[in-house]
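[1] What follows is a predicted protein model with its sequence.
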Amino acid sequence: MLTSAAEPLLAVRALESGYGKIRVLHGIDLTIAAGEVVALLGPNGAGKTTLLRAMSGLLPVTAGHIRFDGRDMTNATPRDAARAGLVHVIEGHRVFTQISVTDNLLLAGYDLPRAERSGRIEEALSFFPEIAEKRHERGGALSGGQQQMLTVAQGLVRRPRLLMLDEPSAGLSPVLVDRVLDVIDRLRQQGTAVLLVEQLLEKALASADRVYALVQGAIALEAPTGESDLPHRLERAYFGHESHALGV
């Protein structure tokens, strides 16, 4: 007896969104399977951050729909998205500098049952020994790279099914970039899906199973990262030569 393929963890169909009357996204189709790492690449201003914000409820969806873990999540609130396991680590997010690392993580899990919070915090800190050692220090005492790690740990407190990371390497040294990418690999091994927005092309492709290229608010390319000519195809997509994909 034939059975249909398993429903993806995340399915975005014909999605449109933007800011007020300014439409940024034009009919986005995107899927992510459970435990899959997907890189979302594209030039500055392509709409990558807008797409993540629309999926996590920070921006309204004006057309299309979002289905996550079998549920319609179109225009869900950020709280509902996070509770469902769709967690967005926002680009440039800053920690609370006047409270401790532990308190920053407690705030991330403010609505979790009290009995679960300590275990969730220890679980998140296990990914980042550098900040686990400083759990009692103020957030402001951490280096910039350690603060970035703390923002990712805040997302992990939610125990996500899908973790969306927007430019996690921004401002990090090469060593710390590799630490964050190691975390992505560990999450994959544990069955957590990751959507990674990243400007470091080689690092992103090395971490991901598949890649989408977003150009001028539309998907210009979708491919497995193992394709031998992928860098060349990405370059052509970025500069508008994939005309069939861009629909022009």
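    All right, it came through fine.
[2] make it CA atoms for all contacts and neighbour counts henceforth
    Noted.
[3] Let me know the helix or strand that the residue positioned nearest the centre of the chain is in.
    The central residue of the chain, meaning the one whose C-alpha is nearest the mean C-alpha position (C-alpha atoms, centre = their mean), is residue 164 at 1.5 Å. According to DSSP states H and E, residue 164 maps onto strand 162-166.
[4] right, and the helix or strand after that strand?
    Using DSSP H and E, the helix or strand that directly follows strand 162-166 along the chain is helix 174-189.
[5] Show me what the next helix or strand along the chain from that next one is packed against.
    In the C-terminal direction, the helix or strand that comes right after helix 174-189 (DSSP H and E) is strand 193-197. For strand 193-197, the helices and strands in contact under the criterion 3 or more C-alpha pairs under 8 Å, 6 or more residues apart in numbering; DSSP states H and E are strand 37-41, strand 162-166, helix 174-189.
[6] the inter-axis angle of strand 193-197 versus strand 37-41?
    Relative orientation of strand 193-197 versus strand 37-41 (axes from the mean of the first three to the mean of the last three C-alpha atoms, to 10 degrees): 20 degrees.
[7] what comes into contact with strand 193-197?
    Contacts of strand 193-197 with the rest of the structure, by C-alpha atoms under 8 Å, 6 or more residues apart in numbering, involve 32-41, 48-49, 161-168, 184, 187-188, 204.
[8] Can you give me the separation between residue 131 and residue 144?
    Relative to residue 144, residue 131 is positioned 12 Å away (criterion: C-alpha to C-alpha, to the nearest Å).
[9] ditto for residue 100
    When distances are taken as C-alpha to C-alpha, residue 100 and residue 144 turn out to be 15 Å apart.
[10] Presented hereafter is structure B, for comparison with structure A:
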Amino acid sequence: MPISAGEPLLNVAGLEAGYGKIAVLHGVSLRVMPGEVVALLGPNGAGKTTLLRAVSGLLPVAAGEVRFAGRDFKGVGPREAARAGLVHVIEGHRVFTQISVADNLLLAGYDLPRAERARRIEEALESFPEIAAKRGDRGGALSGGQQQMLVVAQGLVRRPRLMMLDEPSAGLSPVLVDRVLGVVGALRAKGTSVLLVEQLIEKALAVSDRVYAMVQGRIALEAGADEPHLPHRLERTYFGGESPMHVYS
């Protein structure tokens, strides 16, 4: 679905969501523009994962608005969201360990025509030569870092307009962190938008255009990723020393 110039690809306004009677998000608003990488930072328990789950349809929205490519996404499920071009790579997601790397990727593109699916799988594997060389190996034979690469590659098979990555560096060595986050830059170069949840602040800022910080289920700060002294401001925000939300324009 085409969107007009200057219109956000993802627009979240006044979002409220949680788990049963436990409210986690309190009026969250953010936007992601076409071709933009946005980092979503914050301490553990801030609501970052809950926000991604609500946007992708894994959690119901209690109030507020989610619009993707100009379409009302409230009530849209994760499968329909993926078909529309919004792919959520879930934190801690595990691959199918008893089938091959290639079959894991085939499952990611289960609803695509055979030839198109094959093209997309090869395209995804180009980003991760480490797992391309192991395409015939079982998923369970991969190292933890290689399994994380495979999870991201599964998302790439969908050829998303927006990829939401939840803690892609979790448990990875520094070298593998750089490999996984390097894909974010490659996606941006292709015009794909990314919403990145990450605990490694400096590495997240290095690949991002803008940043939001969440604290206690609310957006506490919005800034350009290259803003001077931003890591210090983020630290102050996390621990309650920051003034009310600064909006970057």
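    Yes, it's here. Computed from a predicted structure; not experimentally measured.
[11] where does the TM-score land?
    The TM-score (TM-score structural alignment, normalised by the length of the first structure) is 0.96; 243 aligned residues with a C-alpha RMSD of 1.2 Å.
[12] ok, back up a step: with distance to residue 220 of the first structure as extra columns, can I get the helices and strands packed on strand 193-197 of the first structure in a markdown table?
    A markdown table is the format used below for those (distance: least, C-alpha to C-alpha, whole Å):
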| stretch | distance to residue 220 of the first structure |
| --- | --- |
| strand 37-41 | 10 |
| strand 162-166 | 19 |
| helix 174-189 | 25 |
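[13] in the second structure, which spans are strands?
    Across the second structure, reading from the start of the chain, the strands by DSSP state E fall at 10-19, 22-32, 37-41, 63-68, 71-72, 86-89, 162-166, 193-197, 210-215, 218-224.
[14] so can I have TSV of those showing distance to residue 4 of the second structure?
    Written out in TSV, the entries for the strands of the second structure read as follows (distance: least, C-alpha to C-alpha, whole Å):
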stretch	distance to residue 4 of the second structure
strand 10-19	13
strand 22-32	14
strand 37-41	19
strand 63-68	13
strand 71-72	13
strand 86-89	18
strand 162-166	16
strand 193-197	16
strand 210-215	21
strand 218-224	23
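[15] Show the contacting residues for the residue lying closest to residue 211 of the second structure once chain neighbours are set aside.
    By the measure of C-alpha to C-alpha, 6 or more residues apart in numbering, the closest residue to residue 211 of the second structure outside its immediate chain neighbours is residue 39, 4.6 Å from it. For residue 39 of the second structure, the contacting residues are 195-198, 204-205, 208-212, taking C-alpha under 8 Å, 6+ apart as the criterion.
[16] neighbours around residue 64 of the second structure, how many?
    Close neighbours of residue 64 of the second structure, defined as other C-alpha atoms under 10 Å, add up to 16.
[17] next one: residue 53 of the first structure
    By the measure other C-alpha under 10 Å, the count of residues near residue 53 of the first structure is 21.
[18] Tell me who's in contact with it.
    The neighbours of residue 53 of the first structure, taking C-alpha under 8 Å, 6+ apart as the test, are 59, 88.
[19] which one in the second structure is aligned with it?
    When the second structure is aligned by TM-score structural alignment, the residue opposite residue 53 of the first structure is residue 53.
[20] Look up how far residue 156 of the second structure lies from residue 163 of the second structure.
    With the distance defined as C-alpha to C-alpha, residue 163 of the second structure ends up 8 Å from residue 156 of the second structure.
[21] list residues touching both of these two?
    Overlap between the contact sets of residue 163 of the second structure and residue 156, as judged by C-alpha under 8 Å, 6+ apart, is nil.
[22] rewinding a little: for residue 131 and residue 144 of the first structure, indicate the residue with more neighbours.
    Here residue 131 of the first structure and residue 144 are compared on neighbour count by other C-alpha under 10 Å; more neighbours surround residue 131, at 22 against 16.
[23] can you count the residues close to the residue nearest to the more buried one when sequence neighbours are not counted?
    Using C-alpha to C-alpha, 6+ apart and skipping the chain neighbours, the partner closest in space to residue 131 of the first structure is residue 146 (6.5 Å). For residue 146 of the first structure, the neighbour count with other C-alpha under 10 Å is 19.
[24] Distance of residue 146 of the first structure relative to residue 188 of the first structure?
    When C-alpha to C-alpha is the yardstick, residue 146 of the first structure and residue 188 of the first structure sit 22 Å from each other.
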